[in-house]
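Undergrad: Sequence first, predicted coordinates after that:
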Amino acid sequence: MTSIAASPAIKFLKQPTTEAWVDRAIAHLDTILLDHSHCERKAAGVALNLMFRYPSYDKLVRQLTAIAREELEHFELVNQWLERRGIALAALPAPPYGASLNAHIRRQEPERLLDALLVSALIEARSHERLGLLAQHCPDAELATFYRTLMASEARHYGTYWVLANTYCDPSAVAERLEALSVIESDILSTPHPEPRIHS
């Protein structure tokens, strides 16, 4: 797949996003914004679900509380952009990306916790990369600035999930599983979804 040479490498990601994704996203910004709203809501839900599943893990609960709060703040900000552009909140079929990654989460502990944290880290890393590309290529200067303001948060989030994985799991197991899941993540995106989405 053709990648964007000028795009800096993002930690954890095996393959950079293609020019074709950028072109399709810029041509369908309203759909990308609506999908972004759904992504922020889902990200908050993921953090909350992990807190409920592992309530005795103090550091996890504390740090994911902060992430859930920030994701909901981003959800509200994206929804303000939707309102500003006259885009109604509506259901939007999800691409297979998230479900395909989640299908590789093992069901027994402690592997389940490890995989859930690393899948979240990879999704946040890809979000960081793609919001950066939108900031770089978006023709609406104000919207581009908005995307740029979210990039640091996405980078912090994927770092937090990775640190939590190393906190609660053996670091050698983290490195080995991250290598495997990062290959899977890039493989999923190697077959482009026909509809424009943040993770398509």
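TA: Yes, it's here.
Undergrad: rest of the way, CA atoms for contacts and neighbours
TA: Will do.
Undergrad: Do you have the helices of the protein handy? List them.
TA: Along the chain, the segments classed as helices by DSSP state H run 19-27, 29-53, 58-84, 97-102, 111-137, 141-168, 171-189.
Undergrad: in the third one, what's buried?
TA: Looking back up the chat, that one is helix 58-84. In terms of neighbour count (16 or more other C-alpha atoms under 10 Å), helix 58-84 has its buried residues at 60-61, 63-65, 67-68, 70-72, 74-75, 78-79, 81-82.
Undergrad: And here is the other one:
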Amino acid sequence: MDEPVTVSIERSHPEVDSRIRFLLQPTRSGWVEQAIANLDTILLDHSHCERKAASAALNLMFRYPSSAKLVRMLTAIAREELEHFEQVNGWLDKRGISLAPLNAPPYGGKLKAQVRRQEPERMLDFLLVCGLIEARSHERLGLLGQYCPEPELAAFYRGLMASEARHYGIYWVLADTYFERPVVNARLTALAAVESEILSSLHPEPRIHS
């Protein structure tokens, strides 16, 4: 394991904006310290995150097959997430890390527990939860791109930021397409508060969403 590090997050960096749409609270510096001290684990978890993101897009497509715009836009997301999955797995190979299971942090499970059971609220909640996860991924990959001490790996993470921003934008567009904007905004505010609360304490195991 690498030596402990101390990180002071500078929000003036042009590629890391603490005011990312969807997010109520920025990531604390403690997560950055934990992540860059455990880069191999973070990479392994990142691989799982990309696979889960592709699965989430596919599941929404299968659940709402008659929603043509949703199917079209999420097909592109699923394809791109699988490309990222392959890219991250290439980094695992370079570092001699086997693709193995990891204990999941409470983040995803607690967010998905907020999804209401009845339609059409269920569809809205799934879209916004996916958007929140993508927004947080965008922020945290940007922080890794800024603070990772390995230049090549840092550049890789910076290269992923644009696609993550596009993904959470797509989930927002879809929510805004199928639901009235005041309804979307009110529900997003409620879910974003839950998302920030989940991350208010640092999970002891390093993860992308810990």
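TA: Arrived safely, thanks for sending. Keep in mind that what you see is a predicted model, and the values were worked out from it rather than measured.
Undergrad: Superposed, what's their TM-score?
TA: Put the two chains on top of each other and the TM-score (TM-score structural alignment, normalised by the length of structure 1) is 0.97; 199 aligned residues with a C-alpha RMSD of 1.2 Å.
Undergrad: So which of the helices of structure 1 is the most surrounded?
TA: helix 111-137 (a mean of 22; mean count of other C-alpha atoms under 10 Å).
Undergrad: Now do it against helix 171-189, angle only.
TA: Helix 111-137 of structure 1 and helix 171-189 meet at an angle of 50 degrees, taking axes from the mean of the first three to the mean of the last three C-alpha atoms, to 10 degrees as the criterion.
Undergrad: and helix 111-137 of structure 1, what does it pack onto?
TA: With contacts defined as 3 or more C-alpha pairs under 8 Å, 6 or more residues apart in numbering; DSSP states H and E, helix 111-137 of structure 1 has these neighbours: helix 19-27, helix 97-102, helix 141-168, helix 171-189.
Undergrad: let's see 10 Å
TA: Under the contact definition 3 or more C-alpha pairs under 10 Å, 6 or more residues apart in numbering; DSSP states H and E, helix 111-137 of structure 1 sits against helix 19-27, helix 29-53, helix 97-102, helix 141-168, helix 171-189.
Undergrad: With distance to residue 9 of structure 1 as extra columns, can I get the ones you listed in TSV?
TA: Converted to TSV, these look like this (distance: least, C-alpha to C-alpha, whole Å):
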stretch	distance to residue 9 of structure 1
helix 19-27	15
helix 29-53	22
helix 97-102	20
helix 141-168	13
helix 171-189	13
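Undergrad: Ok, which of the ones you listed comes nearest residue 88 of structure 1?
TA: helix 29-53 (8.4 Å; C-alpha to C-alpha).
Undergrad: In structure 2, what stretch matches that closest one?
TA: Using TM-score structural alignment, the residues of structure 2 aligned to helix 29-53 of structure 1 are 39-63.
Undergrad: what's the spacing between that stretch and its chain's center?
TA: Stretch 39-63 of structure 2 sits 9 Å away from the centroid of its parent chain (C-alpha atoms, centre = their mean, to the nearest Å).
Undergrad: and that stretch, how far from structure 1 on average?
TA: For stretch 39-63 of structure 2, the mean deviation from structure 1 after alignment is 0.1 Å (mean C-alpha distance after the TM-score superposition for structure 1).
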